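J.: take this sequence and fold it.
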Amino acid sequence: MGSDSVTDAVGAASRGSILFMDDDGDIREVTAELLHEFGFAVVLAEEGSEAISIYEKSLVDNAVFDVVILDLVVPKGLGAKDTIARLHKLNPSVKALVASGYSNDYILDNYKEFGFCGTLVKPYKFDELLDAITTLIAR
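T.: Got it, this is the predicted structure:
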């Protein structure tokens, strides 16, 4: 990723900009491709530390993401819970969704307590993802 890739990607969005973090490369790529087709700029992260670094750069570049989507469980890095806590320190008004395949997880059931604006249960349908994003951007 080049030094101004966040600014370029966010600036290219017609419907909004998304920071999408998931440890599964296939999910990252397919989701990014679909969101691009619907007019969103998407920047990808594999785990929370990378997402935090990208988000920090977006703040410096004055190109803050419209929505951040964080995978709850990331075996080899920071997951959503720790990541959202750090993002809130950077920007208390960050708009974030938590995504997980564990539909009965405490964090999903109490997402607002952790600083999330909504949830996505995997495997989610693309229209569910799109609805969640557009609803959050409209807030």
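J.: from here on, just use CA atoms for contacts and neighbour counts.
T.: Fine.
J.: report the secondary structure state of residue 116.
T.: What DSSP: H, G, I helix; E, B strand; the rest coil gives for residue 116 is coil.
J.: look up how far residue 67 lies from it.
T.: 11 Å (CA to CA, to the nearest Å).
J.: sequence B follows; please return its structure for comparison with A:
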Amino acid sequence: MMEMSISTPRSEGTTFAIYLPSVGEKSIAQSTYKETMVTGKQKNGYILVMDDEAFIRDLSIEMLGFLGYRVKTCIDGKEAVDLYKAAKVEGNPFSSVIMDLTIPGGMGGKEAAQLILAFDPAARLIVSSGYSADPAMDDYESHGFCAAVVKPYKVEELAKVL
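T.: Model prediction:
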């Protein structure tokens, strides 16, 4: 339970106490941080995250950074393909690429995956979507992906997939 009190600056008026129940899940710090520190599972690698939602990109940076990865983000498939090629040519390749399936008004994950795989058949691509019913999420390997992760991400799931 969490308690929050609200009162006026002069301590006059009414005070409210709001009690919020726990959802019963461990926090990121309780579950993954402890495992990372105790077992020494800190990761090394460079991950590219392609998603049109700023919230998801920011969340990815936090979660993957927490797991020990360096992270770069981009908005659409065209940018992901360009970044992937540039990093590979510069000798600083991405370990994996997490790609959103659907990018409104832009190149999505399926098309970008095909272009990256044409350039680098060994690329490790992970499909991502908030729509778990999409056929590409169930049959990700036939689309060139090596794994799938459902949004919103959970640290434990990202750690397992990577």
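J.: now the common contact residues for residue 116 and residue 67 of the first structure.
T.: Common contacts of residue 116 of the first structure and residue 67 (CA atoms under 8 Å, 6 or more residues apart in numbering): 95, 96, 97.
J.: what about the helices in the first structure?
T.: 5-11, 25-37, 48-60, 80-90, 106-109, 126-138 (DSSP state H).
J.: got the ones you listed as CSV, with mean neighbour count and distance to residue 74 of the first structure columns?
T.: Output for the helices of the first structure, formatted as CSV (neighbours: other CA atoms under 10 Å; distance: least, CA to CA, whole Å):
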stretch, mean neighbour count, distance to residue 74 of the first structure
helix 5-11, 18, 23
helix 25-37, 15, 12
helix 48-60, 18, 8
helix 80-90, 18, 8
helix 106-109, 16, 14
helix 126-138, 14, 20
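J.: with distance to residue 71 of the first structure added, can I get these in a markdown table?
T.: As requested, those are exported to a markdown table (distance: least, CA to CA, whole Å):
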| stretch | distance to residue 71 of the first structure |
| --- | --- |
| helix 5-11 | 20 |
| helix 25-37 | 10 |
| helix 48-60 | 9 |
| helix 80-90 | 6 |
| helix 106-109 | 11 |
| helix 126-138 | 13 |
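J.: quick check: which of those is nearest to residue 17 of the first structure?
T.: Closest to residue 17 of the first structure of the helices of the first structure is helix 5-11 (CA to CA; 5.2 Å).
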